[in-house]
Structures are given as C-alpha cells and as structure tokens.
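> missing the sequence, but the structure's below:
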C-alpha cells in the first residue's frame, strides 16, 4: 500500500516544486503565452471578418455580374433584332430591285422580239413580193412570146370590159 499513499515529504516537495514552477511560469511565461493566445485570437477574428467581407464582396460582385450579364443579353437581343430587321429590309429591297430589273429585262426582250419579228415579216414580204414579181414576169414572158396568145388575151380582156 505504500505505493498508493505518498509520504508527507513527497507531498511537501511536490507542492513546493509546483508553487515554484507556478510562480516562474506566472512571472515569465504567462504573459507571453496569453499575449500569443490573444494575438492568435485577434488574427482569427480578423481573418473571419475579412472572410465575411470577402463573402459580401463576392455576393455583391456576383449580383453585379448577373445584372451586367442580364444587360448584355438584353443589348445582344436588341442588336440581333435590329440586325434581323435590317437583313429583312435589305433582302426585300434586293428582291424588289431584282423583280423590277427582271420586268425591265423582260419588257426589253419583248420589244426586241417584236422588232425582230417586224423586221423578219418585212423581209419575208419583200422576198415574197420579189419572188411574185419574178414569177409573174417569167410567166408573162413565156405567155407573151407567141403573138397569137397576146392577141387572144387582149380580145378576152376587151370582152370583159363593158363600156
């Protein structure tokens, strides 16, 4: 049982050693340890405050970015709408100009065709009349080669004419 119950001398010297150690620690180590703990506590508080400020700043920047993105999307949509309107306007103007030009080209072609047709008809008429005159001349020459036929034709013509 001696191991479980300490002697009075051991208790006395243990107490004295503890008090000396406590006095030395209180005199020399307590203030620096407490200062370090206070510094550490302040740095942790500062870090927490900075983290909260950074979180608030991030939330503000996020909201600002979202509003900027919303504005940019609205502006993009407006620009795309204007571009579509301009494209449609240009396309319709181009179609209208192409239709006008096509109608003008068709009318010019129609006029040219009519002119060519009239020229061709006049040429055909001239050729037909020239051929008719040539044929009539050949027929008349052949018919009038004989004097008796000429006299008979004149007599027939005179019979048909009534005075």
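In hand now; what should we look at? Small disclaimer: the values here were computed from a predicted structure and weren't measured.

> Could you use CA atoms for every contact and neighbour count after this?
Will do.

> Could you point out the helix or strand that follows the strand or helix carrying residue 125?
Using DSSP states H and E, the element containing residue 125 is helix 30-143. Once the chain leaves helix 30-143, the next helix or strand it forms, by DSSP H and E, is helix 147-160.

> Please compare the first structure with the one that follows:
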C-alpha cells in the first residue's frame, strides 16, 4: 500500500470520525456545557440577588436599630423627667410638711408660753397675797381679797 492511499484512507476515517463526533458526541457535550454555563449564570444571579437582599436587610436592620435607639432615648428622657417631677413633688411635700410642723411647734410654744404666764400670774398673785398678809397681819375680807387678787392677776 502506498503512503498516499494510507493518507487518503486516514483522512476519510478522520472525516467520518469528525462527522460522527459532530453529529452524536458534540451535541450532548455542548448541551452539557450550555447547561453548566446556565447554572453558573443562575448561581451568579442568585448570589447578586442575595447580596442585594442582604444589603436591603442590613438597611432595614439599621433603620430598626435607629428607631429603637430613638425610642429608647425618648423613654429615658421621659423617665428622667418623671423622676425629676417626683423629686420636686417630694421636696415640695417635705417643705409643706416641715412648715406644718414648724407652725404646730410655734403654736404649741405659744400655748405653753400662755400657760406658763397664767401659772406665773397665779404664783405672783399668791406671793403678793402672802406678802400682804405678812405685812398687814390682820384679817381681810375674803371677797375683797378675791377681787384684789383678780385685779392684780389681770394687770400682770
């Protein structure tokens, strides 16, 4: 056999192999490659969508956190205002109660002073009568004596 015939037969066999490959082998490989490329593209698209969803979720979380911080700050400020109001109210009640106690103590002191003056007047009157009795050493009329004591007591 000559080399030319061998080359021609090999070329024919090669062309048959290429034709067979193009008709039966290449379409499933191309389909598999296309499917793989589609899956990869879908995966990338899903990853991009997941990134976008994650960014949106992060944004919502940040908004909720900011809202919660603002509400917490408002609640703390309100609690502080209420605490300050309670303290002020307690101070005013304490001042009012202190003023009542002071007024009651002054009234009691005034009452005690009046009482002590009355007792002192009675004692001074009794001493004056005793002194007068010792000086005069005589009997005085009891009704006149009582009138003198009452006048002396009112004068004191």
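Okay, I see it. Just so you know, these numbers come straight off a predicted model, no measurement behind them.

> TM-score for this pair?
The TM-score (TM-score structural alignment, normalised by the length of structure 2) is 0.67; 136 aligned residues with a Cα RMSD of 3.1 Å.

> Determine the angle, from 0 to 180 degrees, between the helix holding residue 125 of structure 1 and helix 147-160.
Going by axes from the mean of the first three to the mean of the last three Cα atoms, to 10 degrees, helix 30-143 of structure 1 is angled at 100 degrees with respect to helix 147-160.

> Next, count neighbours for the aligned partner of residue 99 of structure 1 in structure 2.
Residue 99 of structure 1 maps onto residue 95 in structure 2 when the alignment is built from TM-score structural alignment. Neighbourhood size, residue 95 of structure 2 [other Cα atoms under 10 Å]: 12.

> With residue 53 of structure 2 instead?
12.

> what's the counterpart of it in structure 1?
Match for residue 53 of structure 2 (TM-score structural alignment): residue 57.

> could you check the distance from that match over to residue 45 of structure 1?
Between residue 57 of structure 1 and residue 45 of structure 1 the computed distance is 18 Å (Cα to Cα, to the nearest Å).

> try residue 107 of structure 1
Counting by Cα to Cα - residue 107 of structure 1 and residue 45 of structure 1 are separated by 91 Å.

> Also residue 123 of structure 1?
113 Å.

> And residue 83 of structure 1, by the same measure?
55 Å.

> Can you tell me what residue 115 of structure 1 aligns to in structure 2?
Match for residue 115 of structure 1 (TM-score structural alignment): residue 111.

> Repeat that for residue 129 of structure 1.
Under the alignment (TM-score structural alignment), residue 129 of structure 1 maps onto residue 125.

> Show me what residue 46 of structure 1 lines up with in structure 2.
In structure 2, residue 46 of structure 1 lands on residue 42 (TM-score structural alignment).

> For burial, what's the neighbour tally of that match?
12.

> In contact with it, which residues?
With contact set as Cα atoms under 8 Å, 6 or more residues apart in numbering, residue 42 of structure 2 has no partners.

> which residues touch the residue positioned nearest the centre of structure 2?
Structure 2 has residue 76 as the residue nearest its centroid, 3.5 Å off, counting by Cα atoms, centre = their mean. The contact partners of residue 76 of structure 2, taken as Cα under 8 Å, 6+ apart, number zero.

> how near is the aligned residue in structure 1 for it to residue 58 of structure 1?
Mapped onto structure 1 by TM-score structural alignment, residue 76 of structure 2 lines up with residue 80. Using Cα to Cα, residue 80 of structure 1 is found at 32 Å from residue 58 of structure 1.

> same question, residue 46 of structure 1
18 Å.

> one step back: gap between the match of residue 129 of structure 1 and residue 132 of structure 2?
10 Å.

> of the two, who's got more company?
Between residue 125 of structure 2 and residue 132, counting by other Cα under 10 Å, residue 125 is the more crowded of the two (19 against 12).

> average distance between stretch 115-130 of structure 1 and structure 2?
In the superposition with structure 2, the average deviation recorded for stretch 115-130 of structure 1 is 1.9 Å (mean Cα distance after the TM-score superposition for structure 1).
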